[in-house]
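> Predicted model, plus sequence, below.
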Amino acid sequence: MTAFSPAVDNEHVIDATTFDGVDDGWFRVMFDASTVPIGLADEDGLLRAANAAYCAMVGRSWPQIAGRSSREFTHPDDLDQHAAVEGLMAQARARGDDLRIEKRYVHPDGTVRWGWVSVSAVSGPGGRAWTMAVIHDTTERRLAEDRLLAAAVTDPLTGLLNRRGWLERLTELDAPSSRTDSPLVLAILDLDQFKAYNDSHGHPAGDQLLVEFATAASEVAGTGALFSRWGGEEFALALAGPRASQAHTVLRAMGAVVPDSQTFSAGFAALRATETVIGCFDRADARLYRAKRDGPGQIRGDDN
């Protein structure tokens, strides 16, 4: 590959004398017209050329990024990877490959774009070690994957976590690295006589009751709580930290916001040092059974 020189004006072009027999003008046309984002950085990692597609990828015009490092618009969570690119490239060369990494670019308005970046070593002026980045925009695929993942763990009626999502979060809480001295209380709630409500008011009204309760109860539980629709008319709740010690009070407050003068029964249990969160939830479920047996609107926990 021939040596590259930095752009000398505001046009983001590469000044090459020849490129496989194609004159410099045609090379510039191909570079700028490419729909694939391409950027060229010098030995200090500063951008010397970028086409329009690259500028669109990072959400900035060429004058805004000329002579700057792509670090400045790299997502904060990807900065360690950015800093390690030189070493990663050396490892790739040892394997006979170009480096391919997935990273995120942050636009000035906060928009995030994902891309698979192929990073290749090229010869700059005087044989200096420059790099060329070619980006495949994967943002739409990433967003589609995120939507699918969210749908897999979300109850479509209420918008709460579903059983799978709640259990996944509980499994994370049960990991040894996640265990803290902060108390954790798990609860299960069951709307009383919900079948009778559906029979007398109709299923659309029953669905509306579930949606309104989910919204109101989530607000009562607070942002630090883990609240989900367990299935049917049952809901699961996890309270951590100071709120855990107020579990009975929180559940009473949630009971006060059940729409249409309906009630729920609930059981709760505090996580013991020697048990898993699943074991704790099983104890809460046993207390719910006792609460249902004692009549509607009852709450049973470790102390009653």
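Received the coordinates, thanks.
> C-alpha from now on. contacts and neighbour counts both.
Noted.
> State the distance from K292 to G255.
Note on K292: its distance to G255, by CA to CA, to the nearest Å, is 14 Å.
> neighbour count winner among these two?
Taking other CA atoms under 10 Å, K292 and G255 do not tie; G255 has more neighbours (25 against 20).
> Let me know whether the more buried one touches T249 as I believe.
No - using CA atoms under 8 Å, G255 is not in contact with T249; the gap is 9.8 Å.
> quick one: what helix or strand has the residue lying closest to A225 once chain neighbours are set aside in it?
Of all residues not flanking A225 in the chain, L239 sits nearest, at 5.1 Å (CA to CA, 6 or more residues apart in numbering). L239 is part of strand 234-240 when elements are defined by DSSP states H and E.
> let's bring in a second model and compare:
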Amino acid sequence: MENKYKEKIYFDSEQERKILSTAIEQSSVVILITDIEGNIIYVNSAFEKITGYSREDAMGKTPRILKSGLTSPEIYEKMWFTISNGGTWNGEQINKRKDGSLYYEDSRITPIYNKEGKLTYYLAVKHDITERKLLETKLKEIAIRDPLTNTYNRWYLMERFHQIIDNYKRVKNPFSLVILDIDFFKEINDSYGHQAGDYILTNFANIVNQNIRSYDIFGRYGGEEFILLLPDTDKENAYILVKRILNIIRNKPFIYEDISIKLTFSSGIIESSEISLDKISMDELIKIADSRLYEAKQTGRNKIVI
């Protein structure tokens, strides 16, 4: 009777192992196991499908074969500190497939101990979250972009403006605020229609974007008015940049449905250092830049006032 009972337990245990093995193999979640040196000793089918590496490719290698260089070193440091001290690490990484394409994954890495309490393996369970991350990025872009010009919208401009002011108060590096307003825009709309006006706004924005630095912040403030935030830039250098853009705009014919439209803009510039630290604010900077823009408009347009 006892032998039959033992046989049944053994049989059930074997069945459970087979079921578990099948479940792991058929899972859409990546399962990866390494030894304590970090060498891969097991990957499931999902690993092959998602990464493009076969089992033969992966065995004996380390998970560094997936490293893209885009996950910050701090994340890896925190991961190793956590699992080396017996904890389970959860986090997101940007990894690279065998073909060089990138993907996002959410990982959970757990140290595995034997009966004697000795560390023997690391178990990683990884979810491919690429579609979710791309959707999040797309939704974020939609939230911060002006739908017509694809420049930053007013909300995002104000958000970044506050950040730049806070940074300026800490490190004292000057920045400049530029307001640009397309001259006679109402006349363009009235003469050629709103679609022509949209064409002008879009192409104007494209030209400005092509002539600023990657970390400059340019967006539509409202109507035909745009704001350009220039970190680490005094007003003299801001003037040189805006003057160059003005020369490009005024010398370029904008062709809309075989109609050539000449375009200029007016601009007001202020540098952060013109206002004392205790009084500097977004509203005050915009107020002064706007008054200089008004002066440019009142004295003939097609000019920059600093």
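Perfect, I can see it now. No experiment lies behind these values; they were computed from the predicted model shown.
> Superposed, how do the two chains score by TM?
Their TM-score after superposition, calculated using TM-score structural alignment, normalised by the length of the first structure, is reported as 0.79; 281 aligned residues with a CA RMSD of 3.0 Å.
> helices or strands up against the strand holding L239 of the first structure?
strand 184-191, strand 226-231 (3 or more CA pairs under 8 Å, 6 or more residues apart in numbering; DSSP states H and E).
> what does the longest one correspond to over in the second structure?
Which is strand 184-191 of the first structure. The alignment of strand 184-191 of the first structure onto the second structure (TM-score structural alignment) spans residues 175-182.
> now the helices for the stretch 151-300 of the second structure?
Ranges of helices in the stretch 151-300 of the second structure, per DSSP state H, counting those that start in this stretch, are 154-171, 185-192, 194-210, 235-250, 282-298.
> could you redo these as JSON lines and give each row distance to T137 of the second structure?
Converted to JSON lines, these look like this (distance: least, CA to CA, whole Å):
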{"stretch": "helix 154-171", "distance to T137 of the second structure": "15"}
{"stretch": "helix 185-192", "distance to T137 of the second structure": "33"}
{"stretch": "helix 194-210", "distance to T137 of the second structure": "20"}
{"stretch": "helix 235-250", "distance to T137 of the second structure": "30"}
{"stretch": "helix 282-298", "distance to T137 of the second structure": "28"}
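> now for those helices, which one comes closest to S13 of the second structure?
Checking the helices of the stretch 151-300 of the second structure against S13 of the second structure by CA to CA gives helix 154-171 as the closest, at 59.1 Å.
> May I see the buried residues of the closest one?
Buried residues in helix 154-171 of the second structure, counted by 16 or more other CA atoms under 10 Å: R154, W155, Y156, L157, F161, I164, I165, Y168.
> which strands and helices sit next to it?
In terms of contacts (3+ CA pairs under 8 Å, 6+ apart), helix 154-171 of the second structure is packed against strand 217-222, helix 282-298.
> Deepest-packed of the ones you listed, please.
Most buried of those by mean neighbour count (mean count of other CA atoms under 10 Å) is strand 217-222; its value is a mean of 22.
> Off-centre distance for that strand?
Distance, stretch centre to chain centre, for strand 217-222 of the second structure: 18 Å (CA atoms, centre = their mean, to the nearest Å).
> residues in the first structure matched by it, start to end?
Against the first structure, strand 217-222 of the second structure falls on residues 226-231 (TM-score structural alignment).
> Ok, stretch 289-300 of the second structure next?
Under TM-score structural alignment, stretch 289-300 of the second structure corresponds to residues 284-295 of the first structure.
> what's that stretch in contact with?
186-190, 265-269, 298-301 (CA atoms under 8 Å, 6 or more residues apart in numbering).
> Would you list the buried entries among the residues you listed?
Neighbour-count burial (16+ other CA under 10 Å) applied to the contacts of stretch 284-295 of the first structure gives 186-190, 265-269, 298-301.
> out of those residues, who's nearest E102 of the first structure?
L186 (38.0 Å).
> hmm, back to that, what's the mean deviation for the strand holding L239 of the first structure versus the second structure?
Compared with the second structure after the fit, strand 234-240 of the first structure shows a mean deviation of 1.8 Å (mean CA distance after the TM-score superposition for the first structure).
> between that strand and strand 184-191, how big is the angle?
Strand 234-240 of the first structure and strand 184-191 meet at an angle of 160 degrees, taking axes from the mean of the first three to the mean of the last three CA atoms, to 10 degrees as the criterion.
> Contacts made by strand 234-240 of the first structure with the rest, please.
By CA under 8 Å, 6+ apart, strand 234-240 of the first structure touches 166, 182-191, 224-230, 247.
> got it, and stretch 161-173 of the first structure?
Outside stretch 161-173 of the first structure, the residues that reach it (CA under 8 Å, 6+ apart) are 152-155, 178-179, 226-231, 236, 277-278.
> related to what we said a few turns ago, rebuild the buried residues of helix 154-171 of the second structure as JSON lines, extending it with distance to G86 of the second structure.
Output for those, formatted as JSON lines (distance: CA to CA, whole Å):
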{"residue": "R154", "distance to G86 of the second structure": "48"}
{"residue": "W155", "distance to G86 of the second structure": "45"}
{"residue": "Y156", "distance to G86 of the second structure": "42"}
{"residue": "L157", "distance to G86 of the second structure": "45"}
{"residue": "F161", "distance to G86 of the second structure": "44"}
{"residue": "I164", "distance to G86 of the second structure": "41"}
{"residue": "I165", "distance to G86 of the second structure": "43"}
{"residue": "Y168", "distance to G86 of the second structure": "43"}
